[in-house]
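*Asks:* curious how this folds, go ahead:
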Amino acid sequence: MRDFKNLNAFQEVQINHILDTNKERDNRLRSIRQYLEKSYIIEEITEMNDYQIAKIRRKSNSGINEWLYSMFFNYNPIHEMAMTFDQAVLICLSYKYNNRNTDAALYLERILNASFMPEGIE
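*Replies:* Okay, the predicted model is just below:
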């Protein structure tokens, strides 16, 4: 455990800034965690501009450890799941710019010649 009593003024500012930044992030992500924690185990949440992507796994005893990606726009759920992080980013972009009314993510997948199937699944 670190002793915070013997820090100089510069170190105190640095430590407090890091702690405040983490607290702000926790406050921003609280609604996402509350939404997902009932049914999923959350590995990590990535924030990018207006959208957030949570890497999650189902809470079940089925022995399936499949990772999924749940997407949020301005901390509100999109109600879609992706199989890979790349697919989640494309879905978020299509949702942001076209309100997910088209198959933009599918077309981008074809343009990029990308396969969004996780490794080991054919």
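
*Asks:* contacts and neighbour counts: CA atoms only from here.
*Replies:* OK.

*Asks:* tell me the buried residues in the biggest helix by length in the chain?
*Replies:* As assigned by DSSP state H, the longest helix anywhere in the chain is helix 9-36. Across helix 9-36, burial judged by 16 or more other Cα atoms under 10 Å covers 29, 32-33, 36.

*Asks:* structure for this one too, so we can compare:
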Amino acid sequence: MNMRILSVLGAAGLMVGFSLPAGAVPSATTRVLDKETLTGIEGHDLPTPPVHPALFTLPIDVQVVKNDTITTDTPITDKFGVATPVADWATAVRACLYAKPKLVRVVGKDSVPFVINKNEGTVVLNANGKAVCPQ
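*Replies:* Coordinates of the predicted model:
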């Protein structure tokens, strides 16, 4: 291949990369607390990739939500019991495997929801600190 073809292919690839639909780009959104803002903004969207580490100047403490009311390590199995068909149980387990964690941004003693790709997530930590899908 000569240089002209390579440069045309490179330019075309670059244009396609910049024209990707917005849905293909991951997003993250969080609410801004009154004590955190000087300008009065209510929410903040994190920058879309590619993200350079220098764009993040403040630390963000993101944690998985802990639900102390869930005391079992196997809520799906407990819900279905022994008499339920295995296929129904397996479907619920498979759905849980594909579920996203429910995240919060910790600000002092407060917790603010941290939403990724407009999905709040369902997986939480139980009282023992194990990740579970609440049913």
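
*Asks:* and the TM-score between them?
*Replies:* For this chain pair, the superposition-based TM-score is 0.28 by TM-score structural alignment, normalised by the length of the first structure; 61 aligned residues with a Cα RMSD of 5.0 Å.

*Asks:* if we can go back for a sec, now for the buried residues of helix 9-36 of the first structure: which two are most distant?
*Replies:* Longest distance between any two of the buried residues of helix 9-36 of the first structure is 10.9 Å, between L29 and L36; criterion Cα to Cα.

*Asks:* would you map the helices across the first structure?
*Replies:* 9-36, 85-98, 104-112.

*Asks:* could I get those helices as CSV with distance to E44 of the first structure?
*Replies:* As requested, those are arranged in CSV below (distance: least, Cα to Cα, whole Å):
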stretch, distance to E44 of the first structure
helix 9-36, 10
helix 85-98, 12
helix 104-112, 23
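
*Asks:* closest one to Y69 of the first structure among these?
*Replies:* Ranking the helices of the first structure by their distance to Y69 of the first structure (criterion: Cα to Cα) puts helix 85-98 first, at 6.4 Å.

*Asks:* report the angle between that closest one and helix 104-112.
*Replies:* Interaxial angle of helix 85-98 of the first structure relative to helix 104-112 (axes from the mean of the first three to the mean of the last three Cα atoms, to 10 degrees): 120 degrees.

*Asks:* could you list the buried residues of helix 85-98 of the first structure?
*Replies:* 85, 87-95.

*Asks:* ok so, going back, out of the buried residues of helix 9-36 of the first structure, the closest to F72 of the first structure would be?
*Replies:* Set against F72 of the first structure, the nearest of these by Cα to Cα is I32 (8.0 Å).
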